[in-house]
Every structure is written in C-alpha cells, then in structure tokens.
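Enquirer: Model the following, please.
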Amino acid sequence: MKTRILTGLVLGLFMISGMLYSFFTCLMLFVIICAFSHQEWQKNFLINESKLTKTIYTVFFLVCLCILIFVEQVSYSNKLNEWLPYFNGSVILLLCLFGIPLYLNKNWKFTQSWYCGIFYIYFPLIAGIYFLNQDFETNRWLILGLVIINWCNDSFAYFTGRLLGRTPLAPSISPKKTIEGALGGIAFGILAAYLLNIYMFQQPYPIEKIIVLGVAVCIAGITGDLYESKMKRLAGIKDSGNLLPGHGGFLDRFDSFFYIIPVGIFVLSI
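Expert: Got it, this is the predicted structure:
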C-alpha cells in the first residue's frame, strides 16, 4: 500500500506539473502516455500478430505522433474548432462500439484488436491536444479538472464499496466493484465538479452542466476501467505492465483517462 501511495503521489505531481506548466510539457505528457500505453497494448493484446505486423503498427503510430507534434504548431481556424464536439462525439461512439463486443462475446478475437487500440488510446488524446490548443490558459484547468473528478470518483468508489458494497457491478469482469461503490464515487465526483467549477475553472458553467459533467465523467471512468479489465481477463493477465510500482502498467493507471477526455470535452463543448 505504501508503494502504491508513493507512486500515486509522484505520478500525480508529474501529471499536474506537466499539464499546467506549458502546452509543450502537456503535449510531451500525452506523448509519453501514448507511447507506453501503445507498447503495453501491443505486448499484451496483439498476441496473434506477427512481428512484422507489430512493427508496421508501431511505425504507423510513431508517424501519427510526429504529425501531431508538428501540426499542433499551426493555429487552428475557427471552422476547425467548431468541429471539435463532432469529433469527440464520434470518438465516444467508436469507443462504445468497440467496447460492446468485449462485454457480449467471450471469444472475441485479438486479431481484431489493433484498431481498438487506435480508438482507445490515440483518438482521445488527440482530441485532448486539439482542445488544449484552442485556449491553453483556460482549457488546461478544464483537463486537469476532468482528471481530478475521475480521481475522486475512483477513490471514493473504493472506500464506499468497502463500507457499503453489497451488489456486484460487473462480477465477470471486476468482482470487487459494486453498484454501491459506483454510486458513491459518482456522488463525490459531482461534488468535486461543483467545487472545481467554483474555485478552479476560469469560466464557471451553469450548475446543470456541471452535474451532467460529473455524472458523465464518472460513468466514463468506470467504463474505461471495466474495458481494460475485460481485456486483461481475455488475455489472462493481472497487470498490463510493471513500470508503475503498486499500480501495474500505464494501461492500468490510465484506462479511465482515455474515456474521460473525449466525454468531458464533449460535455464542456456543447
């Protein structure tokens, strides 16, 4: 537990500093998350692919990252910014479409999972970069707010589940998660969103939107967690990696992060 807490504190400090210091550090933070998550996805979930195919995927992802890094230097037009909610809506839809088979079909083939990795890891973070580039001074606090809401949801869902948990949420995927814990996490997630709207967001939003934001981000975080848990069960592994002591791998730590980014941005943009 001490190792987990220490790693969490260091990781939290690293993420907060990276998100707030400058757009470049935030971009590099996203690139690091992408790179290590892609490596773990390829190692654990592309077990039926040849080495050549895996190499092609890696080159493809690296090219996408290079394009992203260079393209972000260009000032985006207002017309492009208007399409951001539609892009995020499409990403959310794709995440749902590619996630549903994992819950319905136990014999889902890993030979199909390479494109799930694109939608699960890269598209959400690309959406985040576009959002940050619109107005970094304002939107960096919003992205950090989404992360804090998710942290509160995750933490209080754990404690509420330990105290009051009785009804399994998804016993075949994550036996320890309970409906009571999820509801407790959502309640504290809404409270976190409310407080962030008062004390941290530079442009306060209507209370109705904040409630929707809190609920949506919490549900998205839970879904992302269950999605990765299902993938690990199908792969027969406990953790996606061991780079983060006490937490496992990058996919273990950022599984919900990939879901909350497009969902949160979508709610804030409409």
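Enquirer: From here on, just use CA atoms for contacts and neighbour counts.
Expert: Fine.
Enquirer: buried stuff in the strand or helix carrying Ala157?
Expert: Using DSSP states H and E, Ala157 falls within helix 136-164. When neighbours are counted by 16 or more other CA atoms under 10 Å, the buried residues of helix 136-164 are found to be 136, 139-158, 160-161.
Enquirer: Proceed likewise with the subsequent sequence, for comparison:
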Amino acid sequence: MDKRVISAIIAIPLLLFFTIKGGIIFKIGVFILSLIGIYEYSNAYKNTNNKVIVPILLFGLLLHTVILNMRNLEVLFPLIILICVVSMATPIFTKKYNIISSAITVIGFIYIVNFFGFLVLLRTEVQGYKYIWIVFLIAWASDTFAYYSGRIFGRHKLCPEVSPKKTVEGAVGGILGSIIGLIIWHFLFKDITIPVAHLIALGFFGGIISQIGDLSASLIKRFVNIKDYGNIMPGHGGVLDRFDSILFIAPIVYYYIELFIV
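Expert: So this is what the prediction gives:
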C-alpha cells in the first residue's frame, strides 16, 4: 500500500501538469506514454512464439503523431490500412515473425497508438481541458466503485477465467460510479451546457467500456502469463496497467461529444 500511495503522489501532479498545460506539453506527454506502452506491449510477448513487430509500431507512432499535429484526420484510417498491410507482408520476407505477429502488431497499433491519440484529439477541442476530465472521471469512478461494490456486495463472478476477483455486483457498481462521476463533472464545469441526460448516457456506456478495457488488458496478460505490463509505477504496474480503461474510453467520449454535443 505504501508503494501505491507514493506512486500516486508522484503520478497525480504529473498528470495534472500535462493535462492543464495542454498544447505541445500534453502531446509530448502522450507521445512518451505511447512509447512506454509500445515497449510494455512488445515486452509482454517476448517469451512467447509470437513476437510483436516493433519497428512497425514505432513507424506508425511517428506517422500518427505527424498526422495529429497537422489535423489531417482523414488520413488516420488509411494509416491503419497501411499498418495492416505492412504487418501482414512482414512474415512473408522473414521467419522471425508469423501471422500471429501480424495480428498482435495491428492490435497494438490500434490499442496503443490510435487510442492514446484520441486523448490528444479530445484535449485540442475548444473545451478540451474540461472534456478530457470526462475520460479520467469515468475510468477512476468506475474502477473505485467497482472495487468497493465488489468487496461489499460481490457474490456472482463476472469473468472468472479472465479476472477471478471481478463480480457482477462490482460491475454494476462501476457503471453507477461512472454516472456519479459525470454528475460531479457537471457541477465542476457548470459553464458547459451539456444536458444531464447526455452525461448519464455517457456515464452508462463509459462505465461498461471502461470495464471491458480492464478485462481486455487482463485477457492479454493471462495469454502471455504475466501479472503486470511493467513496474514504472510501483504498486500500480505499468502504463498499460493504469491506462487500460482510459484507452478504451477515450475514443467513445471523443465520438460521443463530436456526434451529440459539439
């Protein structure tokens, strides 16, 4: 517990600094997180027969960063196609990789590079500084409420083969927590006139997606037989351990705001 507290004391001010500053500072922060995420993801597969094609992920990250800076968003989908084609072509020319390597490389690009990029897109919106906290509040509130709801009321296992400790009651608590978190956001940023009904809907879907993100990360870790992706935050694990829910929530919040609010 001491390690977790110390890590949080260091990490929270850093998160606040990068998020409040925005602009190039925030983009640099997300770029660094993406690099660490790529390292953790590829390292997770190092003891398996399926290696991640790291040069493709790094190449994709550089191109993705340039595209985001140019706000040339219509090129993002062709970039995913390019990454897919190059990943599938690589095992043809080298026996170091196989078709599973191609698959996990494409997944890694979408999961890490593309999903982290949605934090940048969201932060650069006109009210981006306030919108970005929707992502964090959904993730934190869902995680916190799910944990305590599971401990107090948990009776029925949710996905025992993926995460033995998670319960249905905890999952319901996580969804309620996300909704409560966005109600709190509503009172913190009263100048943004988002109908409460939208926040409830976003909290409901966000709470579900948040837990799917958490379970998806656990599924990968079970597949490669590791406990944590890394130890950059003692007591918390690696970047992908801490951002597993946030990565899934970011695109949902971005598109919801783009479609229904902005």
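Enquirer: where does the TM-score land?
Expert: Structural agreement between the two chains, given as a TM-score (TM-score structural alignment, normalised by the length of the second structure), stands at 0.82; 238 aligned residues with a CA RMSD of 2.6 Å.
Enquirer: For the helix holding Ala157 of the first structure, name the packing helices and strands.
Expert: helix 2-21, helix 123-134, strand 174-178, helix 179-199, helix 207-235, helix 257-269 (3 or more CA pairs under 8 Å, 6 or more residues apart in numbering; DSSP states H and E).
Enquirer: and if we set it to 6 Å?
Expert: Contacts defined by 3 or more CA pairs under 6 Å, 6 or more residues apart in numbering; DSSP states H and E place helix 136-164 of the first structure against helix 179-199.
Enquirer: Which part of the second structure matches the helix it packs on?
Expert: Alignment of helix 179-199 of the first structure against the second structure: residues 168-188, by TM-score structural alignment.
Enquirer: contacting residues around the counterpart of Leu163 of the first structure in the second structure?
Expert: Under the alignment defined by TM-score structural alignment, Leu163 of the first structure is paired with Ile152 of the second structure. Applying CA atoms under 6 Å, 6 or more residues apart in numbering, we find Ile152 of the second structure in contact with no residue.
Enquirer: Which position in the first structure pairs with Glu258 of the second structure?
Expert: When the first structure is aligned by TM-score structural alignment, the residue opposite Glu258 of the second structure is Ser269.
Enquirer: State the distance from its match to Leu84 of the first structure.
Expert: Distance, Ser269 of the first structure to Leu84 of the first structure, using CA to CA, to the nearest Å: 8 Å.
Enquirer: The two: which has the busier surroundings?
Expert: Neighbour totals were compared for Ser269 of the first structure and Leu84, and Leu84 leads with 21 against 13 (other CA atoms under 10 Å).
Enquirer: can you count the residues close to Thr53 of the first structure?
Expert: Residues near Thr53 of the first structure, counting by other CA under 10 Å: 12.
Enquirer: For the strand or helix carrying it, buried residues please.
Expert: Per DSSP H and E: Thr53 of the first structure is located in helix 51-71. Within helix 51-71 of the first structure, the residues that qualify as buried by neighbour count (16+ other CA under 10 Å) are 54, 57-58, 61, 65, 68.
Enquirer: Export those residues as CSV, with columns for distance to Gly236 of the first structure.
Expert: Listed next are those as CSV, based on distance: CA to CA, whole Å:
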residue, distance to Gly236 of the first structure
Lys54, 20
Tyr57, 23
Thr58, 23
Phe61, 26
Leu65, 30
Leu68, 34
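Enquirer: packing partners for the particular helix or strand that has Leu102 of the first structure in it?
Expert: When elements are defined using DSSP H and E, Leu102 of the first structure is found to belong to helix 84-104. When contacts are defined as 3+ CA pairs under 6 Å, 6+ apart, helix 84-104 of the first structure packs onto helix 257-269.
Enquirer: Packing partners of the helix it packs on?
Expert: helix 84-104, helix 207-235.
Enquirer: The longest one packs against which elements?
Expert: Packed against helix 207-235 of the first structure by the contact rule (3+ CA pairs under 6 Å, 6+ apart) you find helix 179-199, helix 257-269.
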